[in-house]
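J.: Pasting a predicted model and its sequence here:
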Amino acid sequence: MNAPSRTTFAPQKAAVFAKIEAMLPELEKIYIDLHSHPELSMQEIRTAGIAAAWLDKHGFEVHPGVGKTGVVGLLKNGDGPVILLRADMDGLPVKEKTDLPYASAQTGTDRFGQSVSIMHACGHDFHVTWLMAVCKLLSEARDTWKGTVMAVFQPAEETGAGARAMLEDGMVKRFPKPTVSLGQHVIPLPAGRIGYKSGVAMSAADSWEVKLFGRGAHGSKPQNSIDPVVMASATVMRLQTVVSREVAMADSAVVTVGTIQSGFNENVIPDEALLRLNIRTFKENVRQRVLASVKRIIEAEAQASGAPKPPEFSVISQFPLTFNDEAATARTVDGMKGWFGGDRVVAVEAASGSEDFGLFGTAWNVPSVFWVIGGTDPEVFAKAMSGDDPGAMPVNHSPFYAPVLHPTLRTGVEAMLAAAYTWLD
């Protein structure tokens, strides 16, 4: 997969793609270093420093500390379009179990004050490496394009806070309005393949924290208590009916309770329980109905249990729908097919995962295009898809998730470079 099946790029630009081969050893070292040193959301100080130093080295005007740990680099090269290229930087509170020689051993404190292991379990180390490579290539080949490249190294995608933080820090006023906003993500597809989806590409996501209130007592005297453990358990079970009984078959939604916490001792009935929920939807009317149903059920279960006061709700994170502009997607995909050929650039279904990337395009009111890069060994992928062994293919956020280094590394660089050239042409 080192050579394209066809190319519609001029020889000058094709020569820039050819330089990637010689860069791979350097990029591999960068990737391994980033993978070994993941940082949690809004704590990406080391990663941001690496990105900022790289941009400065390659002639970009560098703006660090945007939205706390975000970095924006501008490379102006005459009159022409402004293209925003985005990479997210944060890792996850996951203990790595890949057995890679460069597996992360990092630990830290998460946003809830918990001591956690940290891992690049979602491929953001690839994303940063890809964008760094493209910035170098475009900087060293300024005779092949005109316009402005805006490189955005974004914090806190995993919590949905990063893009908002950068925008709240004045991005729209501080930097030129892009012509288009472009981004990419590694996922479990066969390595070397690129996937795209016009229109709605990824779901909206809402995460809540809910406190349930009971009355504590001795474990031997449940009659003196209002047991929040039972209340929380009944709530979790009843929430399973939201999707199965309140969402139409033609629609889709996911309601996940990812955290349930209550008590510390087996013979003490506690007085509180905590739930953290994640809700994903593809339509705004479905989203509103599901959110209302979840709130109704939680409040009703508390009342049925005789809770001394109603539950308390707080929003942990909120992700918008990721929507790919149809015309911009068609143009970008045509450009990538011009390098890779149509057999490697394929249409995919909308993903149930979520992203905050679309907030940049919305803030400037410009089109966005977000596509995916395969990172799974093709044989492992084929086996998993056959149904023989679905567990053989770890997915994003798994402690075993480790995209194959090659050809994933090269493919991501080529895809972003092809997309950039398509708009800078």
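T.: Thanks, I have the structure now. Numbers count the residues shown, from 1 in each chain.
J.: alpha carbons only for contacts and neighbour counts from here, please
T.: Fine.
J.: is it true that residue 317 lies in a strand?
T.: Yes - under DSSP: H, G, I helix; E, B strand; the rest coil, residue 317 sits within a strand.
J.: got a list of what it touches?
T.: 159, 160, 161, 205, 206, 207, 208 (C-alpha atoms under 8 Å, 6 or more residues apart in numbering).
J.: any chance of these in a markdown table, with distance to residue 379 and secondary structure too?
T.: A markdown table is the format used below for those (distance: C-alpha to C-alpha, whole Å; DSSP: H, G, I helix; E, B strand; the rest coil):
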| residue | distance to residue 379 | secondary structure |
| --- | --- | --- |
| 159 | 33 | coil |
| 160 | 33 | coil |
| 161 | 36 | coil |
| 205 | 32 | strand |
| 206 | 35 | strand |
| 207 | 35 | strand |
| 208 | 39 | strand |
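J.: Who wins on neighbours among those?
T.: residue 205 (25 neighbours; other C-alpha atoms under 10 Å).
J.: ok, second structure coming up, stack it against the first:
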Amino acid sequence: MPGLNTLLPATTELYLDLHRHPELSGAERRTAARFADRLEADGFRVLRGLGGHGVAAELANGEGPAVLLRAELDALPVAERTGAAYASTVTAAGPDGRPVPVMHACGHDAHLACAAAAARWFAARRDSWRGTLLVVGQPAEETLSGARAMLEDGLYDRITPPDVVLAQHTAAFPAGMVAHADGPVLAGSLTLELRFEGDGGHAATPHLSADPLLAAAGVVTRLPVVAAREADPAERLVVTASSLRTTDAGHTGNVIAAQAVLRVTVRAFSEAALDRAASAVERVARAEAGAAALPPRVTVTQTSRSGVTLATPDVTAAVRSAHVAAFGAARVTGWPATSATEDFPLLTGAGAHLHGRPGIRGGYWMLGTVGPAQWAAAPGTGAAEKLRALPGNHSPHYLPSVRLTLETGTTALVTAGLARLAGPAR
């Protein structure tokens, strides 16, 4: 794509800076400012502070469709172990106020850098397209709350509503490649908080008090049964206990905690399957608590939910064709639906419909990040073995190949955007 190579130095500088200075969900002040400043300097009308630290930018360029490029701002509470010269050493206050390490372990820094580079390309070459280009930096994707917060803050009332929303996500397969799914790309998910409450007591006399921790631990051991026995074997369902903690003096060895909080995540590829699994988890929790001689009280709260990431078929076909033209067929591959999740679906389809914007379609693809040296060093004799061994998203060792990831990701966004925008005026 003409002109893209000249963008690489500035794109790399932005990526390295974002990687060194990650910020947790809801605290992306610096990241949002860097992204917004860059878009503003390129001539976009920029809105800041949407749904938290969200950024939305708009560039009108004549009559034509409105196409939105979306990237995410936030990082994860992970201690980086990549050994890179630009590795994060940042810590931030966690939910309990204690410092936690922070790392861009999911590739959002690459998403932002590619989106900023693509925006600069479109701004400098307005004779190549017609329509309206929109660019969004979304906060709090990792907590599945940012897209909803931006919509509730009037995102689609404060910018031109898009006809199509486009996004990509990094993954641990060879850099220089992109992957498209013919059906679902990512699973839908929900997170449940199960709170068990009793009166506490002395560890020497457990028969005299309810034991919230014991009931919660019992639920943890029962959760595999939900996926194994309450779903059709052909239906992919993942039910995971992600954390268990006491909220009072239960850390002391001679005290039975008065409260225990269990977080459970559910992943599935239909809304019905998510609902059934949520009901099963709650039933198991209440039954486990009720089996005790002194049952603890149980409260179940759904703290987040996101739909299945399913790109619109005609958008996928057009973007895939554009990618084949740009990269060659050998660098464009298929993608099997995975049980990872995100809140992109809220910006399209039913999610957008709930906020008065029906008919918004979506395109979503995966972006390879594994450079040749990392691929060669991965154990295994075949591709399948190497893919299983490579550190993936959310790993403290996850580290995209900078040049290949940024070059490919920028080209993928530009060519996808051109495939959905109108051509130059005649």
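T.: Yep, it's here. Computed from a prediction, not measured in an experiment: that's the story for all the values here.
J.: Stretch 76-90 of the first structure: which residues count as buried?
T.: 76, 77, 81, 82, 83, 84, 85, 86, 87, 88, 89, 90 (16 or more other C-alpha atoms under 10 Å).
J.: Could you single out the nearest of those to residue 47 of the first structure?
T.: Within the buried residues of stretch 76-90 of the first structure, the smallest distance to residue 47 of the first structure is 6.9 Å, found for residue 89 (C-alpha to C-alpha).
J.: corresponding residue for that closest one in the second structure?
T.: Here residue 89 of the first structure is matched to residue 73 in the second structure, going by TM-score structural alignment.
J.: Residue 193 of the first structure: what's it in contact with?
T.: 344, 345, 346, 373, 374, 411.
J.: Pick out the residue nearest the middle of the second structure.
T.: The second structure has residue 342 as the residue nearest its centroid, 4.1 Å off, counting by C-alpha atoms, centre = their mean.
J.: That residue contacts residue 267, doesn't it?
T.: No - Residue 342 of the second structure lies out of contact with residue 267 (C-alpha atoms under 8 Å); the separation is 10.8 Å.
J.: Give me the common contacts of those two.
T.: Any residue near both residue 342 of the second structure and residue 267 by C-alpha under 8 Å, 6+ apart counts here, and that gives residue 188.
J.: about what we covered before: hmm, which of the contacts of residue 193 of the first structure are common to the second structure?
T.: Comparing these with the second structure on both residues aligned by TM-score structural alignment, their matches' C-alpha atoms under 8 Å, the contacts found in both are 344, 345, 346, 373, 374, 411.
J.: Per the alignment, residue 226 of the first structure pairs with which residue of the second structure?
T.: Match for residue 226 of the first structure (TM-score structural alignment): residue 210.
J.: wait, isn't residue 415 of the first structure in contact with residue 336?
T.: Yes - with contact defined as C-alpha under 8 Å, residue 415 of the first structure reaches residue 336; the gap is 6.2 Å.
J.: So what does residue 70 of the first structure match up with in the second structure?
T.: Aligned counterpart of residue 70 of the first structure in the second structure: residue 54 (TM-score structural alignment).
J.: ugh, wrong one, residue 117 of the first structure
T.: Residue 117 of the first structure maps onto residue 101 in the second structure, by TM-score structural alignment.
J.: isn't its match right next to residue 90, touching?
T.: Yes - between residue 101 of the second structure and residue 90 a contact is recorded at 5.9 Å, counting by C-alpha under 8 Å.
J.: Could you tell me how far residue 185 of the second structure is located from residue 308 of the second structure?
T.: 8 Å (C-alpha to C-alpha, to the nearest Å).
J.: what touches both of these two?
T.: Counting by C-alpha under 8 Å, 6+ apart, nothing touches both residue 185 of the second structure and residue 308.
J.: how about stretch 241-258 of the first structure: buried residues?
T.: Judged by neighbour count using 16+ other C-alpha under 10 Å, the buried positions of stretch 241-258 of the first structure are 242, 243, 247, 252, 253, 254, 255, 257.
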